[in-house]
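A.B. asks: My questions concern the predicted model and sequence given below.
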Amino acid sequence: MAADVVGLLDALGVSRAHVVGASMGGMIAQVMAALYPSRVLSLASLMSTTGRRGKGRTSLRLLRHMFSRGARTELQAIERRVRLFATIGSSDFEQDVNEIRRATALSFHRDLDHREGRRRQYKAVRAAGDRTGQLAQITAPTVVIHGTTDLMCHYSGGEATAAAISGVQFVLIEGMGHDFPPDAWPVIIDAIAENTSHLARASGGFADESGVAGDG
């Protein structure tokens, strides 16, 4: 999947990009930064982990959600997703429940065989294995962001990721779970923007990489 992202950059005519990934997307972004360093201007790994056993573990409280029957209707899918995010979502931030409902409805109609998609994601995460040694190869400016109440991926996963990459900035957000509550956006956005600015300071200005970065 990291190679797929590189293929997308090729198709778009973009030589390098600032790469941000969350959860399994964070794993993909990590692999991309390690294996394709010339294509990654900076890396932001959010609510993710290294794959090392015992790090970033999922709470047993989520088992009933992970192994529940798949939804047969849009309403069932929405109700299931709202219950899930009531569990994995942030404890200290208000959730945008209407956005959860909207996104779930779109996802349900896009992929009616969504339960098989969950199985493929689980297999992909397991197949990735321990990437600690691979992460040590990353040279791009990196920020690792995690929440203290993440039940899907314990923040020990973020700590392990930060420890594996040289010169990383680690941002731990109190009360944030495995979601993106609007009130946490300013902290997340500022951390990502600050990480990209390291490159700008090193080069004396923003790199203009096929429109990926500019003076703004």
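C.D. replies: Nice, I can see it.

A.B. asks: make it CA atoms for all contacts and neighbour counts henceforth
C.D. replies: Fine.

A.B. asks: Residue 145 against residue 172, yeah?
C.D. replies: Yes. Counting by CA atoms under 8 Å, residue 145 touches residue 172, with 5.9 Å between them.

A.B. asks: okay, pairing it with this:
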Amino acid sequence: MARCKANGIELEYETFGDPGAPALLLVMGLGMQLLGWESGLCERLAGAGFHVIRYDNRDAGLSTFFDEAGVPDLTVLYSGDFSGVPYRLEDLAEDASGLLTALGLSAAHVVGASMGGMIAQELAIRHPEQVLSLCSIMSTTGAPDVGHPTAEALGVLTAPPGTDRESAIARGLRTWRVLESPAYPHTEEQLRATVGAAYDRANRPAGSARQLAAIIASPDRTERLRKLAVPTQVVHGEADPLVNVSGGQATAEAIPDAQLLVVPGMGHDLPLQLWDVYVETIVANTLRVDEAAEAAEASDAGL
């Protein structure tokens, strides 16, 4: 893994595949490290012909933390007072933009999951020249009437963090048992290994709380999404308990010519059994870039 300066902070990142291949930037979600994009999935995407980049968002993993900002009070946030929020989604989008620039990349295909989808949308809005294609997975527009979590999902998301390794892993297991895809459950061993690896690499729960504050404090993107002109694929689990499928549907409705794939039995995770679906869908969306260019050339030529 490597580290670079971007947007005034430092971001930890890792790459897969041929550096000369088209770049594919993977943006992970709330409280998740780059490990959320499992190495096997990254390798499959690299094998499909991409230079894959995964990274830790600010306040996650090994990237810059904002501990001086403290832990936000959710009660205050839900009352509409955002004065104490240290950053918003637009800042995380600027981080992604800065990472591409730091790596010498003029543009990339961008894939975001959950909060990462929100960041990817914001990146496409703010820096359309840097986004070749957009894939928004299990995410939403920020509109208040779509993408609501179930009470159980919200409960595990906002539960107190563990006080030591074992209690933190136990909390992680409870969380993923609620959020995981009902048709593709993990074994106890798989979940324990995944949660344990994340804890051992970087356990900073206050960062997750600040990221959640960034989501709450950020405005609805719907009207700005309507102005996008980038090939877009939306993927959402029909059984997603954290971001209701209405969030994905609203995203696809807002972005012109966006394609929507609703996956039966998929919750709020990226199970191994669906990796082939994700890779095929992402690749197909990137090919729309060439198709759009060819259509534009034909139009210019009067064909």
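C.D. replies: Great, that's in hand. Quick caveat, the model's predicted, so the values are computed rather than measured.

A.B. asks: who's more crowded, residue 145 and residue 172 of the first structure?
C.D. replies: Legend: neighbour count by other CA atoms under 10 Å for residue 145 of the first structure and residue 172, higher for residue 145 (25 against 18).

A.B. asks: what's near enough to touch the counterpart of the more buried one in the second structure?
C.D. replies: Here residue 145 of the first structure is matched to residue 235 in the second structure, going by TM-score structural alignment. Residues in contact with residue 235 of the second structure, defined by CA atoms under 8 Å, 6 or more residues apart in numbering, are 135-138, 248, 260-263.

A.B. asks: Which of these fall within helices?
C.D. replies: Secondary structure assignment by DSSP state H places residue 248 of the contacts of residue 235 of the second structure in helices.

A.B. asks: which of the contacts of residue 235 of the second structure lies closest to residue 23 of the second structure?
C.D. replies: Taking CA to CA as the measure, residue 23 of the second structure lies nearest residue 135 of the contacts of residue 235 of the second structure, at 13.7 Å.

A.B. asks: Aligned to that closest one, what sits in the first structure?
C.D. replies: Going residue by residue (TM-score structural alignment), residue 135 of the second structure aligns to residue 44.

A.B. asks: again, but for residue 115 of the second structure
C.D. replies: Per TM-score structural alignment, the equivalent position to residue 115 of the second structure in the first structure is residue 24.

A.B. asks: Its match is in contact with residue 48, isn't it?
C.D. replies: Yes. With contact defined as CA under 8 Å, residue 24 of the first structure reaches residue 48; the gap is 6.6 Å.

A.B. asks: Over to residue 234 of the second structure. Which of the three states is it?
C.D. replies: Look at residue 234 of the second structure: counting by DSSP: H, G, I helix; E, B strand; the rest coil, its state is strand.

A.B. asks: what number of residues lie near it?
C.D. replies: With other CA under 10 Å as criterion, residue 234 of the second structure counts 30.

A.B. asks: which residues of the first structure fall in helices?
C.D. replies: Taking DSSP H as the test, the helices found in the first structure are 2-12, 24-35, 63-66, 74-88, 97-110, 114-128, 132-135, 156-164, 185-203.

A.B. asks: what's the closest of those helices to residue 52 of the first structure?
C.D. replies: helix 132-135 (7.0 Å).

A.B. asks: If you count neighbours, what's buried in the closest one?
C.D. replies: Across helix 132-135 of the first structure, burial judged by 16 or more other CA atoms under 10 Å covers 132, 134-135.

A.B. asks: just stretch 94-112 of the first structure next, same as before
C.D. replies: In stretch 94-112 of the first structure, counting by 16+ other CA under 10 Å, buried: 95, 101, 104-105, 108.

A.B. asks: so can I have CSV of the residues you listed showing distance to residue 119 of the first structure?
C.D. replies: Listed next are the buried residues of stretch 94-112 of the first structure as CSV, based on distance: CA to CA, whole Å:
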residue, distance to residue 119 of the first structure
95, 26
101, 22
104, 18
105, 20
108, 16
